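J.: Got a sequence here, can you model it:
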Amino acid sequence: MGDDLRVANVARVSFNKWKTEMDEKDVRLIDFLARHEHTSPFRHTAVTIRVTAPIWLARQLGKHQVGMSWNETSRRYVDTDPEFFTPAEWRKRPDKSIKQGSGAPLAGGALYEVELLHKVNEQTARRTYERMLELGVAPELARGELPQNMLTSWVWTGSLTSFFHCYRLRAEGTAQREAQDFAGLLDDIISPLFPHCWQTLKDN
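T.: Next comes the predicted model:
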């Protein structure tokens, strides 16, 4: 909902003015708003996205809920075959850092064993869940047997201000790698919709 011009018009409405075409004055106004942290005009917009991610990442992102709406697929009602997330690489625990949760990629025998454990855990969790459903256990209870790397899906709506706050924190270099990947996807989605607003928020 809205576009770059919407943000400029909202800022300009205090002078009882409203334009139908964007020009360089609007670009300068948006730059001014971002530079001086006048964020309220950016809130008169909305972006809705559909996200699929592992539960542990969803719970990290769920911290960004001020001024946003989140509706998630519920395994109280859905008992389709669960899908699981496998990272592109398994990373070591860092030696000393408390600001970054991962070190270099695992290799050799340790990597082989971790991949095996991951596969066995996935298979066991799926079998346990499916068997509990077969025995008549309610889905809202059986779901408790599923691990945090199960994929979940939700619809997320928020303003540019809200999504930019999420992007800024998750794109930061000490965020978890997968959270940084999410921030990159958020950038890919929103940048074409609000090209000038999004860029000037990043620049400032």
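
J.: When you work out contacts or count neighbours from here on, use the C-alpha atoms and nothing else.
T.: Fine.

J.: tally of neighbours for the nearest residue to M150 once chain neighbours are set aside?
T.: Nearest non-adjacent residue to M150, counting by CA to CA, 6 or more residues apart in numbering: F84, 4.2 Å away. Number of residues near F84 (other CA atoms under 10 Å) recorded here: 19.

J.: Next, the contact list for F84, please.
T.: F84 makes contact with 54, 122, 149-151 under the criterion CA atoms under 8 Å, 6 or more residues apart in numbering.

J.: ok, now with 7 Å
T.: 149-151 (CA atoms under 7 Å, 6 or more residues apart in numbering).

J.: Among the residues you listed, which lie within helices?
T.: Using DSSP state H, no member of the contacts of F84 falls within helices.

J.: quick revisit: how close does the residue nearest to M150 sit to S159?
T.: Going from F84 to S159 by CA to CA, to the nearest Å gives 30 Å.

J.: what does L33 give?
T.: As for L33, its distance to S159 is 15 Å (criterion: CA to CA).

J.: this one next, for a side-by-side:
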Amino acid sequence: MTDSPRFRSDMTVELVKHSAADTDVLWAARVSTAGEQSLEELEKDPQRSKGLINYLMRDRHGSPFEHNSMTFFVSAPLFVFREFHRHRVGWSYNEESGRYRELEPVFYVPDASRKLVQQGRPGKYEFVEGSEKQLEVVQEQMTESYRQSYAAYQEMLGAGVAREVARATLPVGLYSSMYATCNARSLMHFLGLRTQHELARVPSFPQREIEMVAELMEAEWAKLMPLTHQAFNANGRVAP
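T.: As a prediction, the model looks like this:
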């Protein structure tokens, strides 16, 4: 591979397949009282039963929110994936492998919208805008470091070193890609921890880059299950 390093500041999320709708919550919930007749919910307008969805969310009856599936294709830096993989219950992952393919030289460099300065002590800190000089230092040092590390990677590959060994020189700012599959309940738990939101009952302070991924995933989910999404927001953005 002879491509020169390329630099990005965005995240990519694509919904590649799904089986997810508000009606999935309703038939799963109503089997407890209607048995096999609960399947009739699949033919009904879920708007008629949005009160049930809100009740399930409010009183934290969570299992009806598990009978659905969404698979996302995510492109983000490695350090985002290291945080992402802490979410294990209700999630499945398959990630690009540096053992089996030559990794492309695409790296994360924050743009001017990224707050660079941390103030306060752990557990009670905030991020504030950096100066133009700080942003300049960040961008210059990151791009130079990335160029050097990728040149070392290429030199090792050219010398016949195995990909799984040569990749050790690459930094966590390298972009990777993965498929991530979840259900609505596991996604809500992820969103509750990885987004800041004015409606959240429990405050969260995620790193901005994983929050960018979470926001894109939430936008896709909200289109698939609008009543469930509304109930999630109305009840403090706490997973049931």
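
J.: Superposing both, give me the TM-score.
T.: TM-score of the superposed chains, computed with TM-score structural alignment, normalised by the length of structure 1, equals 0.92; 204 aligned residues with a CA RMSD of 1.8 Å.

J.: rewinding a little: need the contacts of F84 of structure 1 in a markdown table (columns: neighbour count and distance to L141 of structure 1).
T.: What follows is the contacts of F84 of structure 1, written out as a markdown table (neighbours: other CA atoms under 10 Å; distance: CA to CA, whole Å):
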| residue | neighbour count | distance to L141 of structure 1 |
| --- | --- | --- |
| N149 | 18 | 18 |
| M150 | 18 | 16 |
| L151 | 18 | 18 |
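
J.: State the distance from W198 of structure 1 to L117 of structure 1.
T.: When distance is defined by CA to CA, W198 of structure 1 is 42 Å away from L117 of structure 1.

J.: These two: which is more packed in?
T.: Taking neighbours as other CA under 10 Å, W198 of structure 1 and L117 compare with W198 leading, 22 against 12.

J.: Which stretches in structure 1 count as helices?
T.: For structure 1, applying DSSP H gives helices covering 4-12, 24-35, 55-61, 108-134, 139-142, 160-170, 177-190, 195-203.

J.: Quick one: closest of those to S102 of structure 1.
T.: helix 177-190 (8.4 Å; CA to CA).

J.: for the counterpart of P139 of structure 1 in structure 2, what are its contacts?
T.: Residue pairing (TM-score structural alignment): P139 of structure 1 is matched to R163 of structure 2. Shown in contact with R163 of structure 2 (CA under 7 Å, 6+ apart): 98-99, 102, 157.

J.: Around the aligned partner of N121 of structure 1 in structure 2, count how many other residues there are.
T.: Counting by TM-score structural alignment, N121 of structure 1 lines up with S145 in structure 2. By other CA under 10 Å, the residues close to S145 of structure 2 number 14.

J.: for the one 5 residues further on, same thing?
T.: Y150 of structure 2 is flanked by 23 other residues according to other CA under 10 Å.

J.: Likewise for the one 4 residues further on?
T.: Other residues near Q154 of structure 2 come to 20 when the count uses other CA under 10 Å.

J.: ditto for P77 of structure 2
T.: 25.

J.: what residue of structure 1 takes the place of it?
T.: P77 of structure 2 maps onto P54 in structure 1, by TM-score structural alignment.

J.: So which of the helices of structure 1 is nearest H44 of structure 1?
T.: Nearest of the helices of structure 1 to H44 of structure 1, taken as CA to CA: helix 4-12 at 6.8 Å.

J.: corresponding residues in structure 2 for the closest one?
T.: Under TM-score structural alignment, helix 4-12 of structure 1 corresponds to residues 22-30 of structure 2.

J.: how much distance is there from the matching stretch to the middle of the chain?
T.: 25 Å (CA atoms, centre = their mean, to the nearest Å).

J.: Same question for stretch 69-88 of structure 1.
T.: On CA atoms, centre = their mean, the centre of stretch 69-88 of structure 1 falls 15 Å from that of its chain.

J.: follow-up on the earlier one: going by distance to C166 of structure 1, which of the contacts of F84 of structure 1 wins?
T.: Here the nearest of those to C166 of structure 1, counting by CA to CA, is L151; it sits at 20.2 Å.

J.: distance of A107 of structure 1 from D26 of structure 1?
T.: 53 Å.

J.: and if you look at Q148 of structure 1?
T.: Q148 of structure 1 sits 46 Å away from D26 of structure 1, going by CA to CA.

J.: One more: H38 of structure 1?
T.: Between H38 of structure 1 and D26 of structure 1 the distance is 15 Å, computed by CA to CA.
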